[in-house]
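1. Any chance you can model this:
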Amino acid sequence: MVAIIKTGHSIHSIFNYNENKVKQGVAECIGEGNYPMDVDKMSDTMKLNRFLKQAALNDNVKRNSVHISLNFDPSENYSNGKLMAIANSYMEKIGFREQPYLVYQHYDSAHPHIHITSIKVRADGSRIDMHNIGRNQSETARKEIEKSFGLVVAEGRRKNHNKELQPISIGKVKYGRIQSKKAISNVLSQVLTSYRYASLAELNAVLKQYNVLADRGNENSRIFKAKGLVYRILDDDGKSIGVPIKASDFYYTPTLKFLEKKFISNATTKTSDKSRIKNVIDKAFLRTKMSMTELVVLLEKEGINTVFRKNAEGLLYGITYVDHTTKCVFNGSALGKEYSAKAIQDRCTSIRLVEQKTTDSNTEKSQNITFETPNSEIMATLFGSDFQNNKYVGSNTLMRQLAAILTESQQTANYIPNQLKGKKKKKKRRGQSDNQ
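-> Model (predicted):
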């Protein structure tokens, strides 16, 4: 089981998010905690007012809403009764036993999961301190619940994952298929919490695989100057389509400020996972021939996507690696100089150049063999008396011609020059006349 805890400023946003899922038919409110009646007997207004009245007891608590998701292995399909028992146990163990909460089961993802909505203000008006609750109380609760309920253990499973599995089972967003905001939200809910990225470019390297883009606009735009952020749907050619949606419109507000905090925390936790990508790339370059396209295919087989960044003229200036096994994203230069865009291009080119140079070198060697000037007696014996007394020894042209003849890979019946053939025939006829 994996638990994710988020807090927010608006109880309305979190409540409406879950209730809208119910109306869309992809979620169900399966239970409640510390409500005066069962959920199936309450209207939406009654559910929400329970939160609002208790939260109003302390106006000083600005981030007063709590949104928790408990995520299970795809093989775990539990009844509503068991899911409620898990939710009740979890809320008790993290200190929310007396708080009002609603439990929703969502069906919009490949893995089973539930969402729990609650507030941070107690019935006496005091505030619940949630500092490090994820690292301390929640982590302890998770381990105890996994053991007591016989759940699939989350810790250590990443090492045993199939490297070829896709990171998330959601498909690419297709404009017009479903509501834009819902489609983008589905992608963000998976990517933002699962992957470790240290810049907007690294985050977009993942999001673009699902036809989503986090966009600040150009440097002269109003949204950029105001440090705003919008999310866009992309078509299959990577071009923006439809109306962009402001980050603040999503219930968990994945704004630039929110992302910048993630950048800092992720940068310190993902450094140990660099070696896997580097080893896979180095192994690929052990091949005698490698093009950029072949490299991309080889990395994909190892669960690593390669994202190229090009300028308006189509020139490559950046490369980003998305490792779906470790859920880490790295700019090429962050791995080392030899893994940057330019270095990868040079490494692919150098392999082809070395191969070409080797071929050219072999050809050159065969065409530039140095011959020592033969002894005149040897030349006369081989090619006739005209070579006696070094008559042709000084002729560079003839020496090159002889070199070409002797180094031919396949010699034919006509490999001897005509002038040499003539001398041999004449010698043969002299021998016949003497015998007569």
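2. Could you use CA atoms for every contact and neighbour count after this?
-> Will do.
3. For the closest residue to Leu203 other than its chain neighbours, list the residues it contacts.
-> The shortest distance from Leu203 to any non-neighbouring residue, by C-alpha to C-alpha, 6 or more residues apart in numbering, is to Tyr197 (5.6 Å). Taking C-alpha atoms under 8 Å, 6 or more residues apart in numbering, we find Tyr197 in contact with 203, 262-263, 266-267, 328-330.
4. If we use 6 Å, what do you get?
-> 203, 266, 329 (C-alpha atoms under 6 Å, 6 or more residues apart in numbering).
5. my read is the first one is in a helix, agree?
-> Yes: under DSSP: H, G, I helix; E, B strand; the rest coil, Leu203 falls within a helix.
6. Take the contacts of Tyr197 and write them to TSV, including neighbour count and distance to Ile5.
-> Shown next, in TSV, are these (neighbours: other C-alpha atoms under 10 Å; distance: C-alpha to C-alpha, whole Å):
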residue	neighbour count	distance to Ile5
Leu203	24	21
Asn266	18	17
Val329	30	23
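7. possible to save these as a markdown table with distance to Gly150?
-> Putting these into a markdown table (distance: C-alpha to C-alpha, whole Å) gives the following:
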| residue | distance to Gly150 |
| --- | --- |
| Leu203 | 35 |
| Asn266 | 31 |
| Val329 | 33 |
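8. Out of these, flag the one nearest to Ser366.
-> Of all the contacts of Tyr197, Ser366 sits closest to Val329, with 50.0 Å by C-alpha to C-alpha.
9. That closest one touches Leu335, doesn't it?
-> No: checked against C-alpha atoms under 6 Å, the pair Val329 and Leu335 is beyond contact range at 10.4 Å.
10. related to what we said a few turns ago, just curious, which of the contacts of Tyr197 is nearest to Asp215?
-> Leu203 (10.8 Å).
11. Which positions within the strand or helix carrying Gln356 qualify as buried?
-> Per DSSP states H and E: Gln356 is located in helix 341-367. The neighbour-count check on helix 341-367 (16 or more other C-alpha atoms under 10 Å) flags 341-342, 344, 347-348, 351-352 as buried.
12. Could you check how far Ser69 is from Asn136?
-> Distance of Ser69 to Asn136, computed by C-alpha to C-alpha, to the nearest Å: 17 Å.
13. same question, Asn396
-> Counting by C-alpha to C-alpha, the gap from Asn396 to Asn136 is 89 Å.
14. how about the strands in the stretch 251-400 of the chain?
-> For the stretch 251-400 of the chain, the strands defined by DSSP state E, counting those that start in this stretch cover 304-310, 316-323, 328-331.
15. how about this one, so we can line them up?
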Amino acid sequence: MVARIKFSASIRKPFHYNMQKLKEGNAKCLAAENIPMCTAENAELAIRFLEKQVGLLPDLKAKSVHISLNFSPDEQLSDDQMSLIAREYIEGIGFGQQPYLVYRHHDSGHPHCHIVTTNIRLDKSYISLHQIGKNVSEPVRKELETKYGLVRAEEQKKDQLRLKPITAEKVIYGKLDTKRAIGNILAEVIPNYKFTSLGELNAVLKLYNVLAEWGQEGSRINKNGGLLYRIINTKGQPVGVPIKASLFADKPTLNNLAKRFLTNDTYRFKFKNDVKTKIDLAIKFKKPDSLQKLQEQLKIQGLRLVPQVNEEGSIFGLTYVDLKSKCVFNGSALGKEYAAKRILERIHLPEKVNVNNAFASRKAYPQNEYSLNSQQKIPLEAYQKLDENSMLMLLMQYEFAASNVPYEWKKKKRKKNKR
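-> Have a look, this model is predicted:
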């Protein structure tokens, strides 16, 4: 069993998230405890009581607690069993006297339930959430695993509960199905990944076949800083119905995302050198001759390389997604040596290379038969066709040899001190 705990200032967001699942037929309310005049059958009445209790301490930042209990796909738990485990878990972490709701969701590949509660007590005191996951939740989780013979979290395969890309072909292009599929991705990516721009966010979303885009110029969405989220296929082409950011529970509009940019930039700073080292080692020792091979080498180190392509098909930028630290870096944010132009030079590809050719080996690039920058020898017949003036110009012109020097051996020019 895997327990995940999230905190926020709003009790409405997790409540309406689960109630929406309930209305769509993808969830079932298993329990409504310690809430007067409210049962599992009329759970929609719980929000009034929850808001009043949360309002007892308006200055407290974290007062909404949203917990998910995830079980192995091999475990077939009944509603009663899951409700009992949820009750014992909530009592074990010290929330047994708090008002809480338990919802079982049916829209995922593994059985799981969500618990919505608050850490504020009726006497205006509160339950501390500091290190509650490590110090309180983990011992309770392990105890329940032993008691009910559940598959231990450490023994579960890592990819069973991992977020998987949306398969565009499997999405029914109705609004609810598209919204639910995109919403699951956004709920996992936005709070956990550290990005500082819309482009960096899109680099992560593209890994899951989702794209955020501006509204049309002059539209209400564009003027109000809104965004549209849509599903893309494996070729990067949009499919299905675009969904407004304001329709999702967390309201991932551009204005709300911008609030994360500064804090994310501060957090990711300590991981910058680690990402640069991974790139340098991959280029220096593996000597990739295409972007695809560079991607493969970085993927082994938990780093995803996402190229940015313009309408003409040329690569104008590179973004790096570190799956270990959950940090996203545009190439220029790491330094000039890691921007698209420099990376293409370091793996000896043309600067303005088409995205399709960039993924092919550099051996596929035909060289001019009589090019002086080419390493091949000019045949004798070519010299015999030259006149005296042409021959003299050929012998006296500058011989470009920089392409024969490996990038790592090139010496940087020293800056002269100004007097």
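16. Go through the contacts of Tyr197 of structure 1 and say which is closest to Ile86 of structure 1.
-> Asn266 (29.7 Å).
17. Need the counterpart of that closest one in structure 2.
-> Using TM-score structural alignment, the equivalent of Asn266 of structure 1 in structure 2 is Asn264.
18. what's the nearest residue to Asn330 of structure 2 if we skip its chain neighbours?
-> Thr319 is the one closest to Asn330 of structure 2 (C-alpha to C-alpha, 6+ apart), at 4.4 Å.
19. Okay, buried residues for stretch 65-74 of structure 1 please.
-> 65-73.
20. In strands only, show me those residues.
-> Here DSSP state E is the test, and these give 65-71 as lying in strands.
21. which of those residues lies closest to Ser126 of structure 1?
-> Taking these together and measuring to Ser126 of structure 1 by C-alpha to C-alpha, the closest member is Ser65, at 14.0 Å.
22. ok, that closest one to Asn331 of structure 1 distance?
-> 36 Å.
23. what's Tyr78 of structure 1 in contact with, if anything?
-> So Tyr78 of structure 1 contacts nothing (C-alpha under 6 Å, 6+ apart).
24. Please identify the helix or strand for whatever residue of structure 1 lines up with Val204 of structure 2.
-> Matched to structure 1 by TM-score structural alignment, Val204 of structure 2 sits across from Val206. Per DSSP H and E, Val206 of structure 1 falls inside helix 200-207.
25. how big is the offset of whichever helix or strand comes after that helix relative to structure 2?
-> Once the chain leaves helix 200-207 of structure 1, the next helix or strand it forms, by DSSP H and E, is strand 212-215. Superposing on structure 2 and averaging over aligned pairs (mean C-alpha distance after the TM-score superposition for structure 1), strand 212-215 of structure 1 comes out at 2.0 Å.
26. Give me the helices and strands touching strand 212-215 of structure 1, please.
-> If contacts are counted by 3 or more C-alpha pairs under 6 Å, 6 or more residues apart in numbering; DSSP states H and E, strand 212-215 of structure 1 sits against strand 230-234.
27. in the following helix or strand past the strand it packs on, what's buried?
-> For strand 230-234 of structure 1, the following helix or strand on the C-terminal side (DSSP H and E) is strand 240-246. Neighbour-count burial for strand 240-246 of structure 1, counted by 16+ other C-alpha under 10 Å, picks out 240, 244-246.
28. if we can go back for a sec, can you tell me the closest non-neighbouring residue to the match of Asn266 of structure 1?
-> For Asn264 of structure 2, the spatially nearest residue (C-alpha to C-alpha, 6+ apart) is Lys194, at 4.9 Å.
29. Distance-wise, check the equivalent of that neighbour over in structure 1 relative to Lys274 of structure 1.
-> Per TM-score structural alignment, the equivalent position to Lys194 of structure 2 in structure 1 is Arg196. Counting by C-alpha to C-alpha, the gap from Arg196 of structure 1 to Lys274 of structure 1 is 12 Å.
30. swap in Met130 of structure 1?
-> Between Met130 of structure 1 and Lys274 of structure 1 the distance is 32 Å, computed by C-alpha to C-alpha.
31. Tell me where the stretch 1-150 of structure 1 has helices.
-> Using DSSP state H, counting those that start in this stretch, the helices of the stretch 1-150 of structure 1 run over residues 11-23, 44-55, 80-93, 139-149.
32. Just put the ones you listed in CSV and tack on mean neighbour count.
-> Shown next, in CSV, are the helices of the stretch 1-150 of structure 1 (neighbours: other C-alpha atoms under 10 Å):
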stretch, mean neighbour count
helix 11-23, 17
helix 44-55, 16
helix 80-93, 17
helix 139-149, 15
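33. Let's have the ones you listed in CSV, adding distance to Ser189 of structure 1.
-> Formatted as CSV, the helices of the stretch 1-150 of structure 1 follow (distance: least, C-alpha to C-alpha, whole Å):
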stretch, distance to Ser189 of structure 1
helix 11-23, 12
helix 44-55, 23
helix 80-93, 20
helix 139-149, 20
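34. Tell me how many other residues crowd the closest residue to Tyr17 of structure 1 other than its chain neighbours.
-> Leaving aside its chain neighbours, Tyr17 of structure 1 sits nearest to Tyr251 (6.7 Å; criterion: C-alpha to C-alpha, 6+ apart). Tyr251 of structure 1 has 20 neighbours, counted by other C-alpha atoms under 10 Å.
35. again with the one 10 residues further on
-> When neighbours are defined as other C-alpha under 10 Å, Lys261 of structure 1 has 11 of them.
36. Any figure for the gap between it and Ala198 of structure 1?
-> In terms of C-alpha to C-alpha, Lys261 of structure 1 sits 9 Å off from Ala198 of structure 1.
37. how far away is the residue positioned nearest the centre of structure 2 from Asp280 of structure 2?
-> Computing the C-alpha centroid of structure 2 and ranking residues by C-alpha atoms, centre = their mean puts Val204 first, at 3.8 Å. Distance, Val204 of structure 2 to Asp280 of structure 2, using C-alpha to C-alpha: 22 Å.
38. ditto for Glu51 of structure 2
-> 52 Å.
39. now Ile132 of structure 2
-> 39 Å.
40. the more surrounded of those two?
-> Just comparing Ile132 of structure 2 and Asp280: by other C-alpha under 10 Å the higher neighbour count belongs to Asp280, 16 against 13.
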